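1. What follows is a predicted protein model with its sequence.
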Amino acid sequence: MTAKTILITGATSGIGLALFELYVARGDKVIACGRNAQQLNKISEKAHQVCQFDVNQPNQIQQQLNNIDKLDVVIFNAGDCQYIDDVKHFEATKFAHIISTNLTSLGWLLEAILPKVKTNGQLVFVSSSATILPFPRSEAYGASKAGMDYLANSLRLDLAAENIDVTLVHPGFVKTPLTDKNDFNMPFLITSDQAAKKILKGVNKRQKYLHFPKRLTLLLKLFSFLPSSIWQKLMTNNNKSKGLNT
């Protein structure tokens, strides 16, 4: 198999780091992007290139990605999750931060990266199964990921003429530094390595849509077909349901 050039954002932890290790082991040239200089330094010897930037800083993005190679696959994986804990005292600053980090930043990344994606290349958006149904406290996180979904699906239409495929990923609960902060039960929790292997397999097949673990995602899809009054009651009556960071 010919080595590919893969760019991964959020490559220093969780799913991004697991994907980095899988692609490196396969012999691909991986450009690891992240905010944490110390963590990037740890993986720099394995990486084809490292790019340190904060996704909320467009100037840093442009500067770091200006001289990268032509790309076969780009995996948009960087993100953050914070919950709106007191909805009557809505935290606009927190909301804006999550929208910027998870959604607005994709515009700056696409501006810098899309011209470098080869014909027959592929974009991969790591979103969340939180977009299947609305969850308590997830106004910011869910809205940002729903926006990512629409962006990915719209890009798929416009990039077809460029022979660039788009893959949208809906993971369920994955054990990462983000989910380690969750204070609620996470059913069907899987490891970052398990999630990365599923993503790699789906990306290799150039699938348009991936969702896993199906025990969770299919259940959420089933609930989504119920009348809203039913699943809303289930959500609001469950005192343990405090959000969904996947």
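-> Yes, it's here.
2. okay, CA-based contacts and neighbour counts for the rest of this
-> Fine.
3. Pull up the gap between the nearest residue to residue 177 once chain neighbours are set aside and residue 156, please.
-> Excluding its sequence neighbours, the residue lying closest to residue 177 (C-alpha to C-alpha, 6 or more residues apart in numbering) is residue 14, at 6.6 Å. Computed as C-alpha to C-alpha, to the nearest Å, the residue 14 to residue 156 distance reads 26 Å.
4. Am I right that residue 154 falls within a strand?
-> No - Residue 154 is assigned helix when assessed by DSSP: H, G, I helix; E, B strand; the rest coil, not a strand.
5. residue contacts, it?
-> Residues in contact with residue 154 (C-alpha atoms under 8 Å, 6 or more residues apart in numbering): none are found.
6. A strand includes residue 169, no?
-> Yes - Residue 169: assigned to a strand according to three-state DSSP.
7. neighbours of it, just the number please.
-> 25 (other C-alpha atoms under 10 Å).
8. does it really touch residue 127, like I thought?
-> Yes - here residue 169 lies in contact with residue 127, judged by C-alpha atoms under 8 Å, at a distance of 5.6 Å.
9. Packing partners of the longest strand seen in the chain?
-> Within the chain, and with DSSP state E defining each element, the longest strand by residue count is strand 117-126. Contacts defined by 3 or more C-alpha pairs under 8 Å, 6 or more residues apart in numbering; DSSP states H and E place strand 117-126 against strand 71-76, helix 139-159, strand 165-171.
10. Strand 165-171 and the shortest one, what's the angle between them?
-> Spelled out, that is strand 71-76. Counting by axes from the mean of the first three to the mean of the last three C-alpha atoms, to 10 degrees, strand 71-76 lies at 30 degrees to strand 165-171.
11. here's the one I want to compare it with:
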Amino acid sequence: MSGVLITGATSGIGLQLAKDYASAGVDVLACGRNQTILEQLSSRYSNLTPLMFDLTDVEQTEKVFKSLPFIPKLWIFNAGDCEYMEQGKVDASLMKRVFDINVIGLSNVIQASQQYYEAGHHIGIVGSIASEVALPRAEAYGASKAAVSYLARTLQVDLKPKKIDVSVIYPGFVKTPLTDKNTFEMPMLISVERASQEIRDGLNTRKTHIYFPRKFTTILRLIGLLPYRWQNAITSKLVAQG
């Protein structure tokens, strides 16, 4: 591998991926908004270059991508946010915040980076298993990740003739600063270290779809095959409210 770019590299899964790739000797472009963490990463790893910008700002994103220090062959678009609705109430401003990062931010980095894509390049896009079934209070997060999944699967089709692979990543619950804020039970929660390993293993073999943890995501995928009425009845019990 000649290098990897990772968005959302200052927290959670993205931070762990940046550390693990850098530790393995891979040149890393670590993207994020937290200057302190980016500086800590760059001081620890000589093969890691920090790129600080807000991916919801398309002009700022384009400016950074016009002067990349090198062109990676692996692009991991991981940046995202999660907020839950108050049960039974839709908050439009919350919906916008989540979509601005998860969907518009993703679109901004793809638009800015696509000028560099070549045959043999590989794109990994982090979605969520929440996109495959309707979960309680996830009107914003689940809908945004459903949009991410659709966008990524469409890219798979459109970029295949150019010999560019796209992997869509569907994590279950991973212990990160985001999930630490959750007030409900999170079945089969896994560590961020395991999540990073699952993603890196899946990308290394160029899997088109990467699901983990296997048991939990398989259960939700099977639930997703049922009639919607049955899905709703099951998932409302599967994810207990706090």
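-> Sure, I can see it. A quick note: this is a predicted structure, and the numbers were derived from the prediction, not measured.
12. Just give the TM-score of the two.
-> After superposition, the two chains reach a TM-score (TM-score structural alignment, normalised by the length of structure 2) of 0.94; 239 aligned residues with a C-alpha RMSD of 1.6 Å.
13. Nearest residue to residue 71 of structure 1 in space, please, no chain neighbours.
-> Leaving aside its chain neighbours, residue 71 of structure 1 sits nearest to residue 117 (4.7 Å; criterion: C-alpha to C-alpha, 6+ apart).
14. Next, count neighbours for that neighbour.
-> Using other C-alpha under 10 Å, residue 117 of structure 1 is surrounded by 20 other residues.
15. ok, now how distant is the aligned partner of it in structure 2 from residue 160 of structure 2?
-> When structure 2 is aligned by TM-score structural alignment, residue 117 of structure 1 is paired with residue 117. As for residue 117 of structure 2, its distance to residue 160 of structure 2 is 12 Å (criterion: C-alpha to C-alpha).
16. do residue 27 of structure 2 as well
-> Distance from residue 27 of structure 2 to residue 160 of structure 2, by C-alpha to C-alpha: 26 Å.
17. Which one's more surrounded, those two?
-> Shown here are residue 27 of structure 2 and residue 160; by other C-alpha under 10 Å, residue 27 has more neighbours (22 against 12).
18. Which position in structure 1 pairs with that one?
-> When structure 1 is aligned by TM-score structural alignment, the residue opposite residue 27 of structure 2 is residue 29.
19. roughly how far is stretch 198-213 of structure 2 from the heart of the chain?
-> 13 Å (C-alpha atoms, centre = their mean, to the nearest Å).
20. can you tell me what part of structure 1 it aligns to?
-> The alignment of stretch 198-213 of structure 2 onto structure 1 (TM-score structural alignment) spans residues 198-213.
21. quick one: contacts of that stretch?
-> Counting by C-alpha under 8 Å, 6+ apart, 19, 122, 124, 129, 165-172, 188, 190, 195, 217 sit against stretch 198-213 of structure 1.
22. quick one: buried residues of it?
-> 198, 199, 202, 203, 206, 207, 208, 210, 211, 212, 213 (16 or more other C-alpha atoms under 10 Å).
23. quick one: which of the residues you listed is nearest to residue 77 of structure 1?
-> residue 199 (11.3 Å; C-alpha to C-alpha).
24. sorry, back to before: can you tell me which of the buried residues of stretch 198-213 of structure 1 end up in helices?
-> 198, 199, 202, 203 (DSSP state H).
25. Name all residues that make contact with the residue nearest in space to the middle of structure 1.
-> With distances taken as C-alpha atoms, centre = their mean, the residue of structure 1 nearest its centroid is residue 126 (2.7 Å). By C-alpha under 8 Å, 6+ apart, the contact set of residue 126 of structure 1 is 75, 76, 77, 168, 169, 170, 171.
26. Quick one: map it onto structure 2.
-> Structural alignment (TM-score structural alignment) places residue 126 of structure 1 against residue 126 in structure 2.
27. Kindly report the same for residue 6 of structure 1.
-> Checking TM-score structural alignment: residue 6 of structure 1 goes with residue 4.
28. just residue 107 of structure 1 next, same as before
-> By TM-score structural alignment, residue 107 of structure 1 lines up with residue 107.
29. measure its match to residue 27 of structure 2 for me?
-> Residue 107 of structure 2 sits at a distance of 24 Å from residue 27 of structure 2 (criterion: C-alpha to C-alpha).
30. Okay, buried residues for the longest strand of structure 1 please.
-> Buried-residue list, strand 117-126 of structure 1, by 16+ other C-alpha under 10 Å: 117, 118, 121, 122, 123, 124, 125, 126.
31. for the residues you listed, which one is nearest residue 148 of structure 1?
-> residue 125 (7.5 Å).
32. Mind listing what's buried along stretch 174-193 of structure 1?
-> 174, 175, 176, 178, 179, 182, 186, 190, 192, 193.
33. Can you tell me the closest non-neighbouring residue to the third one?
-> Spelled out, it's residue 176 of structure 1. Using C-alpha to C-alpha, 6+ apart, the closest residue to residue 176 of structure 1 is residue 14 (4.7 Å).
34. wait, isn't the one you found in contact with residue 173?
-> No - contact criterion C-alpha under 8 Å: residue 14 of structure 1 and residue 173 do not qualify, at 11.8 Å.
35. Which stretches in structure 2 count as helices?
-> Taking DSSP H, the helices of structure 2 run over residues 12-23, 35-44, 58-65, 92-99, 105-113, 139-159, 192-204, 214-223, 228-238.
36. Tabulate those helices in a markdown table, adding columns for distance to residue 50 of structure 2.
-> Formatted as a markdown table, the helices of structure 2 follow (distance: least, C-alpha to C-alpha, whole Å):
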| stretch | distance to residue 50 of structure 2 |
| --- | --- |
| helix 12-23 | 10 |
| helix 35-44 | 6 |
| helix 58-65 | 11 |
| helix 92-99 | 24 |
| helix 105-113 | 16 |
| helix 139-159 | 25 |
| helix 192-204 | 19 |
| helix 214-223 | 33 |
| helix 228-238 | 40 |
